[in-house]
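J.: I would like the atomic coordinates for the input below:
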Amino acid sequence: MGTGAIAGLFAADLGLLPQARIAAVHSRSQDKAQAFADRLSATAYDDETAFLADPAVAAVYIATPNHLHAAQALKVIAAGKPVLIEKPIALKSGDVEAIAQASRERGVFAMEALWSRFLPAVRAVREQLAAGRIGDVRRIRADLSYAHPQEPGSRFFDPVLGGGAAFDLGVYPLSLVLHLLGEPQAVSGRWLAAASGVDLRSEFRLDYPQAVAELSCGFDRNGTNRFLIEGTRGALLIETPFLKAQRLSFVSDPVRASAVYERGQGLATRFLDRIPKAGRRSEVFAFPGHGLQFQAEAVMAAVRAGETRCATMPLSESAAVLRIIETVLAQPPAGRG
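T.: The predicted structure is shown next:
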């Protein structure tokens, strides 16, 4: 459901999975649906009911604007079809709870498409933390920022469409922290408002018994987009851009790792980062395509096993991420950008 940029990337990555194919495409515009479907030898629909009734559709991927995700997910579940819902799964944590309830009651699979959790490099991070490679985690730092001009009609800044940096970008670092550390004991933060009223930049602090996570996201700049995990015996650094994690570095000195995390992203820096150095070892986890195929594989495996949820990306953590965003955005903005 949906024919935008992310739908195109997902369709391309499904081509890497021999057991997957696209049977049908839905858009509110028949012309857009047909143009997308023609590239895939699929059936085009502009009617949701007919699309969901197509027996060739075994599961549905929702890639529509943010504000449509929750309602469409409930319709898919009501039709008895497994559903993968693009991030953010909803704009309110309560809507995620409604999706989870419908999934349980109908016995239908549902999951948020937070694809970064399924990347090989992120799996390696989990394994290395479990093995104690950096000791006990003490701090996580991450920023995900891409500059977008505040232009009229931009979906990034439209409150009706679910715009704002937290929904578009913040879900990535927040979700990864919960994936690694679980839900925090306390949440705080601040945000700056764009002219439209949505958050131009948001900052989050998550407190744990022995650790803290300091995260930020924004449309006001191009950030270094790294993800740093500091421990008592070293640090793990997911290199730029961490949401597409392909390069993971172990740094024996957390102070040095912090300096690497903070420096810019010029060509010289990227070149120097690839030169082997004492106390720093890097692993490359390259993959074909855009990385969306790994979450698709997980959905396929879960559905074939008769599961209604995915342990790697449970709906409870999707709701928890939105509760964190709600907590911070409920405060008055710290300023305007």
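J.: for the rest of this, base every contact and every neighbour count on C-alpha atoms.
T.: Will do.
J.: just the strands in the stretch 101-250 of the chain please.
T.: Under the criterion DSSP state E, counting those that start in this stretch, the stretch 101-250 of the chain contains strands at 110-113, 137-145, 186-193, 199-207, 212-218, 227-231, 234-238, 247-251.
J.: would a markdown table of the ones you listed with mean neighbour count be doable?
T.: What follows is the strands of the stretch 101-250 of the chain, written out as a markdown table (neighbours: other CA atoms under 10 Å):
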| stretch | mean neighbour count |
| --- | --- |
| strand 110-113 | 27 |
| strand 137-145 | 23 |
| strand 186-193 | 19 |
| strand 199-207 | 24 |
| strand 212-218 | 24 |
| strand 227-231 | 25 |
| strand 234-238 | 26 |
| strand 247-251 | 22 |
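J.: one more to line up against the first:
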Amino acid sequence: MAQTRRPVRWGLLGTGYICSEMAKALALVPDARLAAVGSRDLERAQAFVEPHALAHPDVRVHARYQSLVDDPQVDVVYIGTPHSEHAAAARLALTAGKPVLCEKPFTLNRNEAVGLVALARERGLFMMEAMWTRFIPAVAEAKRLVDAGEIGEVVSVQADFGVASTLPPKHRVFNPALGGGALLDLGVYPLALASYFLGPVSAAQAVAQLGTTGVDVHTLFNLRHARGGLSQGLCSLRTPTPCQATVYGTAGRIDLQAPFFHSEHLTLVKPGQAPVERHLPRRGMGYAHQVAEVHRCLQQGWLESRVMPLDESVALMGWLDSMRAQIGLRYPGE
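T.: Down below sits the predicted model:
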């Protein structure tokens, strides 16, 4: 008789929108179970659990982050707090001996990222930045096609992510104390995509418009990559953009149809040939695929993902720091 594998029990640290999406994603992964939710407000934690009760019965609620990470019924902690709290929350979980999936951006800056990675490695614990787009089927297939040489040598990537935000000025995306701004909230998507297909970044140039709260609301950046490739990214809280991405090679291109960050369609275009369309459905909004990656890594005994390695997360935080310096955005306490 085949042995049944015990579900991986997740604890969500945070009760915002992204944690709600993660709760939905966990319900789509057969060996995942939402075991506990932590908030600084017990009533808020209880209210968070209610709409997920059918998919996740018997979820424990904690009114302190510390009690969540200390919960013996939690195997992995997902960090879904505002950006400014990522490092402290992840450190809390790692110190308690729990593997961590930390929402992007990984931390507020490179120094925080370096400290977290050092702690995870010192403790021998798994940790990964929640760069979920890398794991959706369309992006995974695009990477397979690139690695197979279908578009020749990759020379460039272009991607954009813009919305016309109607959120109030006090919302976290506009709050410098919470790590707000288009670059850290949306720009991480085109940045990470470019790094995935072109390899390490070696230089970055950024220009931006700053809003009334002091954070960037519209940012453009150009990147040079160590292997010679070039990429361009745009992120905006002022205007809706197509949210498309294209990977250009010497023998063709791959278009990830909008919105590229959770696309279900790609088009392979080669000169003199009919475009090849591929439909690659994702599970839910797409977060379930990164959950499956965490499970795979834990089952293999790996301390980090080969697809989203820790050193790359640290490097990308460094380039975000560099671009913020260029546009004049410094967060409180830095």
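J.: just to revisit the earlier point, is it possible to export the strands of the stretch 101-250 of the first structure to a markdown table including distance to residue 171 of the first structure?
T.: Below are the strands of the stretch 101-250 of the first structure laid out as a markdown table (distance: least, CA to CA, whole Å):
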| stretch | distance to residue 171 of the first structure |
| --- | --- |
| strand 110-113 | 11 |
| strand 137-145 | 10 |
| strand 186-193 | 14 |
| strand 199-207 | 11 |
| strand 212-218 | 9 |
| strand 227-231 | 13 |
| strand 234-238 | 17 |
| strand 247-251 | 21 |
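J.: of the ones you listed, which is nearest residue 310 of the first structure?
T.: Nearest of the strands of the stretch 101-250 of the first structure to residue 310 of the first structure, taken as CA to CA: strand 110-113 at 6.9 Å.
J.: in the second structure, which residues correspond to that closest one?
T.: Here strand 110-113 of the first structure aligns to the second structure at residues 127-130, judged by TM-score structural alignment.
J.: go on, stretch 169-182 of the first structure?
T.: Going by TM-score structural alignment: stretch 169-182 of the first structure matches residues 186-199.
J.: residue contacts, residue 242 of the second structure?
T.: Shown in contact with residue 242 of the second structure (CA atoms under 8 Å, 6 or more residues apart in numbering): 160, 161, 162, 258, 259.
J.: meant to ask about residue 60 of the second structure
T.: 35, 36, 37.
J.: just give the nearest non-adjacent residue to the residue mapped onto the first one from the first structure, would you?
T.: Residue correspondence, TM-score structural alignment: residue 35 of the second structure in this structure matches residue 23 in the first structure. Sequence neighbours aside, residue 42 is the residue nearest to residue 23 of the first structure in space, at 5.0 Å (criterion: CA to CA, 6 or more residues apart in numbering).
J.: residue contacts, that neighbour?
T.: Per CA under 8 Å, 6+ apart, neighbours of residue 42 of the first structure: 22, 23, 24, 25.
J.: that one maps to what in the second structure?
T.: In the second structure, the residue paired with residue 42 of the first structure according to TM-score structural alignment is residue 59.
J.: any idea how far that match is from residue 103 of the second structure?
T.: Here residue 59 of the second structure is placed at a distance of 21 Å from residue 103 of the second structure (CA to CA, to the nearest Å).
J.: got it, and residue 63 of the second structure?
T.: Going from residue 63 of the second structure to residue 103 of the second structure by CA to CA gives 21 Å.
J.: repeat for residue 140 of the second structure
T.: Per CA to CA, residue 140 of the second structure is found 20 Å from residue 103 of the second structure.
J.: compare these two (neighbour count), which wins?
T.: Comparing residue 140 of the second structure with residue 103 by other CA atoms under 10 Å, the one with more neighbours is residue 103, at 22 against 15.
J.: map the more buried one onto the first structure.
T.: By TM-score structural alignment, residue 103 of the second structure lines up with residue 86.
J.: list the contacts for its match?
T.: Taking CA under 8 Å, 6+ apart as the test, what residue 86 of the first structure contacts is 61, 62, 63, 64, 69, 112, 113, 114.
J.: and these, which two are the farthest apart?
T.: Farthest-apart pair in the contacts of residue 86 of the first structure is 64 and 114; separation 14.9 Å (CA to CA).
J.: my read is that residue 126 of the first structure contacts residue 180, right?
T.: Yes: under the criterion of CA atoms under 8 Å, residue 126 of the first structure makes contact with residue 180 at 6.8 Å.
J.: the two - which one has more neighbours?
T.: residue 180 (17 against 13).
J.: thought the more buried one was touching residue 128?
T.: No: applying CA under 8 Å as the test, residue 180 of the first structure and residue 128 come out as separate, 11.1 Å apart.
J.: and for the counterpart of residue 232 of the first structure in the second structure, the neighbour number?
T.: Mapped onto the second structure by TM-score structural alignment, residue 232 of the first structure lines up with residue 250. As a burial measure, residue 250 of the second structure scores 14 neighbours (other CA under 10 Å).
J.: next one: residue 250 of the second structure from residue 186 of the second structure, what distance?
T.: Using CA to CA, one gets 29 Å for the distance from residue 250 of the second structure to residue 186 of the second structure.
J.: same question for residue 317 of the second structure.
T.: Residue 317 of the second structure sits 14 Å away from residue 186 of the second structure, going by CA to CA.
J.: then residue 147 of the second structure?
T.: Distance from residue 147 of the second structure to residue 186 of the second structure, by CA to CA: 26 Å.
J.: ditto for residue 179 of the second structure
T.: Distance of residue 179 of the second structure to residue 186 of the second structure, computed by CA to CA: 12 Å.
J.: who's more crowded, those two?
T.: Just comparing residue 179 of the second structure and residue 186: by other CA under 10 Å the higher neighbour count belongs to residue 179, 25 against 22.
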